[in-house]
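Student: coordinates for the following, if possible.
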Amino acid sequence: MSTAIKETQFKFPGQQGFYKGKVRDVYIFDKKIAVVASDRISAFDVVLPRAIPQKGQVLNQIAAKFLQATSDIVPNWVESIPHPQVTIGKKCEPFKVEMVIRGYLAGHAAREYKAGKRMVCGVSLPEGLRENDKLPSPIITPTTKASEGHDEDISKEQILAQGIVSKEDYEVLEKYTHALFERGTTIAKQMGLLLVDTKYEFGKYGDQILLIDEIHTPDSSRYFYADGYDGLQEAGLPQKQLSKEFVRQWLIKNGFQGKEGQQVPEMPDSFVEEVSERYIELFEKITGEKFIKAATKALEKDIETAILEHI
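Tutor: Predicted coordinates for the structure are as follows:
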């Protein structure tokens, strides 16, 4: 089993704070942050007990590639990537919503639809859709950005009524979200994939709106293979996908959906290795590049040194 970083607990000169997210460890300085993409994995808003080797590197490097590939659409927070699992960038004030955009009826939206709901986050869905059907046009289904616990579905109208985001800023976020999804869809198509749904997070650096966090990774996005999509839909069969959904399905099969009182099942070594391989597969499929594993002999020390040299 390869080395995996479950968490980091560094202390840096000039450090003003620390935030531990579901996956990322964020070191906060005066005007910048250093973000370590750990190998933790979450599902149903719960961090699972086992870390996944190479996962952090996969996420960080895919995000770096696509942040650069979309910088002409919207400026982003990145300043440097001194290590395969580290990104250093501008310290922004995040908007307290995640902009989820869906081109297909899949995942959470499909589960809601199957339960009889025809309105998701204030967006009306037509009758007669099947799971994984392409939607008439992409829809934005935002969620609250919870500091603890579960993110919650919310509508544009609720966001504006509660003053979570101003009308002017929200319209900019909508515009950016549609443009980013269109670019992501185009890039995915070139690689034989369908970008099914994804989420974007934004923040403000002064008065400027920046794209923050990661984009188009297997943690923030769902992909189907384009080849065979139509045939599988016609046959009513599950789509072959590159995303975390197979982890969620494994958890569901083992009696866990993040609900109160449910016990997180322990992932065996064989499944941990399978998850790692699937993440690497997505990296190579979506980027068209060969994945080169970073040295892991002194992984934690290498990460600490990289941050020290760039803060």
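Student: C-alpha from now on. contacts and neighbour counts both.
Tutor: Fine.
Student: where do the strands sit along the stretch 101-250 of the chain?
Tutor: For the stretch 101-250 of the chain, the strands defined by DSSP state E, counting those that start in this stretch cover 119-120, 123-124, 134-140, 143-144, 193-205, 208-212, 221-225, 241-242.
Student: compare those strands and give me the one nearest Ser80.
Tutor: Proximity to Ser80, assessed across the strands of the stretch 101-250 of the chain by C-alpha to C-alpha, is greatest for strand 208-212 (13.5 Å).
Student: what angle do the closest one and strand 193-205 make?
Tutor: Angle between the axes of strand 208-212 and strand 193-205 is 140 degrees (criterion: axes from the mean of the first three to the mean of the last three C-alpha atoms, to 10 degrees).
Student: to compare against the first, here's another:
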Amino acid sequence: MLHIMTITDTNFNFPGQKSLYKGKVRAVYNINDDLLVMIATDRLSAFDVVMPKGIPFKGQILNQIATKFMAQTEDLVPNWLVATPDPNVAVGHLCEPFKVEMVIRGYMSGHAAREYKAGRRLLCGVAMPEGMKENDKFPEPIITPATKAEMGDHDEDISREDIIKKGIVSEDDYIVLEDYTRKLFQRGTEIAASRGLILVDTKYEFGKTKDGKIVLIDEIHTPDSSRYFYADGYKTRQDNGEPQKQLSKEFVRQWLIGNGFQGLEGQTLPEMSDEYIETVSERYIELYENIMGEPFVKADVANIQERIKTNVEAYLASV
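Tutor: Prediction:
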């Protein structure tokens, strides 16, 4: 069975471990209030609901995209990353996360398009122009932040003004977050274009190190946090009112919607067959190879738990 090859939960007890936090997809281990060991599991979340089965190689794919993009953007924006001792693991500096996700949109897609279709022209206090159709490019990228939710709760749209007024982020820090968000999106857009892709929208998360430095944390430009279109044929499809060819987990959301599920109260999560899960895994590998411009090398998954434990403990013993 496919799910034997996946890692959907971890309960390690590493040397110096102070705490364990489990997010929708990642498990974060605090080591001596100094380092964080972040393990990307194969869990799949959509509409803020975690699917019951894992997707083979998804954690490895997300971790490797995020860590490689951090290396490709560290000249612009400092990040939390220290090491990658295992294909599913990133080790970084302990940070205090900001309680907002910095969402930036170059095109009117996904949540923005759903809001627009419902007749709304303000998203997080930002005006969206009249006369747009789904997947059109915005005149300028717009930043539409969301407050970070605990597991299982929906993230909520919030305006820049409310973030500052409510004291969620200070104005000085928020100006830095906006600046970093725009710089990262510009770099991501350029890298995507070099691979025949359009970076449609994405989200970044930031934290503050113990010495007060704002750094990029978590994931960057992954298919879970971003939406990509194929550039080839984009204009023709827009002109003809056809859907865009996407590289993101939107295909999972659309499958769920087609099966009567949008994470709303009273809705039942549809069963994902092993065959469907295999196709999702294949799509994630395709995403990796297109986004990174290199072949995906599958890690040994005969005993993922033991592999991760051994690699992390060996790394911690070396620092």
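Student: and the TM-score between these chains?
Tutor: Put the two chains on top of each other and the TM-score (TM-score structural alignment, normalised by the length of structure 1) is 0.99; 311 aligned residues with a C-alpha RMSD of 0.8 Å.
Student: indicate which one of the strands of the stretch 101-250 of structure 1 is closest to Val100 of structure 1.
Tutor: Shortest distance between Val100 of structure 1 and the strands of the stretch 101-250 of structure 1, using C-alpha to C-alpha, is found for strand 193-205: 4.1 Å.
Student: output the contacting helices and strands for that closest one.
Tutor: When contacts are defined as 3 or more C-alpha pairs under 8 Å, 6 or more residues apart in numbering; DSSP states H and E, strand 193-205 of structure 1 packs onto strand 93-94, strand 97-104, helix 167-190, strand 208-212, strand 221-225.
Student: any chance of the strands of the stretch 101-250 of structure 1 in a markdown table, plus distance to Tyr279 of structure 1 and mean neighbour count?
Tutor: Putting the strands of the stretch 101-250 of structure 1 into a markdown table (distance: least, C-alpha to C-alpha, whole Å; neighbours: other C-alpha atoms under 10 Å) gives the following:
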| stretch | distance to Tyr279 of structure 1 | mean neighbour count |
| --- | --- | --- |
| strand 119-120 | 29 | 16 |
| strand 123-124 | 32 | 12 |
| strand 134-140 | 24 | 16 |
| strand 143-144 | 25 | 20 |
| strand 193-205 | 15 | 23 |
| strand 208-212 | 21 | 21 |
| strand 221-225 | 12 | 22 |
| strand 241-242 | 8 | 22 |
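Student: now tabulate these in a markdown table and tack on distance to Leu173 of structure 1.
Tutor: Shown next, in a markdown table, are those (distance: least, C-alpha to C-alpha, whole Å):
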| stretch | distance to Leu173 of structure 1 |
| --- | --- |
| strand 119-120 | 19 |
| strand 123-124 | 17 |
| strand 134-140 | 10 |
| strand 143-144 | 13 |
| strand 193-205 | 8 |
| strand 208-212 | 8 |
| strand 221-225 | 18 |
| strand 241-242 | 26 |
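Student: which one of these lies nearest to His83 of structure 1?
Tutor: Per C-alpha to C-alpha, nearest to His83 of structure 1 of the strands of the stretch 101-250 of structure 1: strand 208-212, 18.2 Å.
Student: quick one: the aligned partner of Lys96 of structure 1 in structure 2 from Ala112 of structure 2, how far?
Tutor: Matched to structure 2 by TM-score structural alignment, Lys96 of structure 1 sits across from Lys99. In this structure, Lys99 of structure 2 and Ala112 of structure 2 are 21 Å apart, going by C-alpha to C-alpha, to the nearest Å.
Student: please say which of these two ends up with more neighbours.
Tutor: Using other C-alpha atoms under 10 Å as the criterion, Lys99 of structure 2 and Ala112 rank with Ala112 on top: 21 against 16.
Student: can you tell me what that one aligns to in structure 1?
Tutor: By TM-score structural alignment, Ala112 of structure 2 lines up with Ala109.
Student: wait, what's in contact with that match?
Tutor: Ala109 of structure 1 sits next to Val120 when contact means C-alpha atoms under 8 Å, 6 or more residues apart in numbering.
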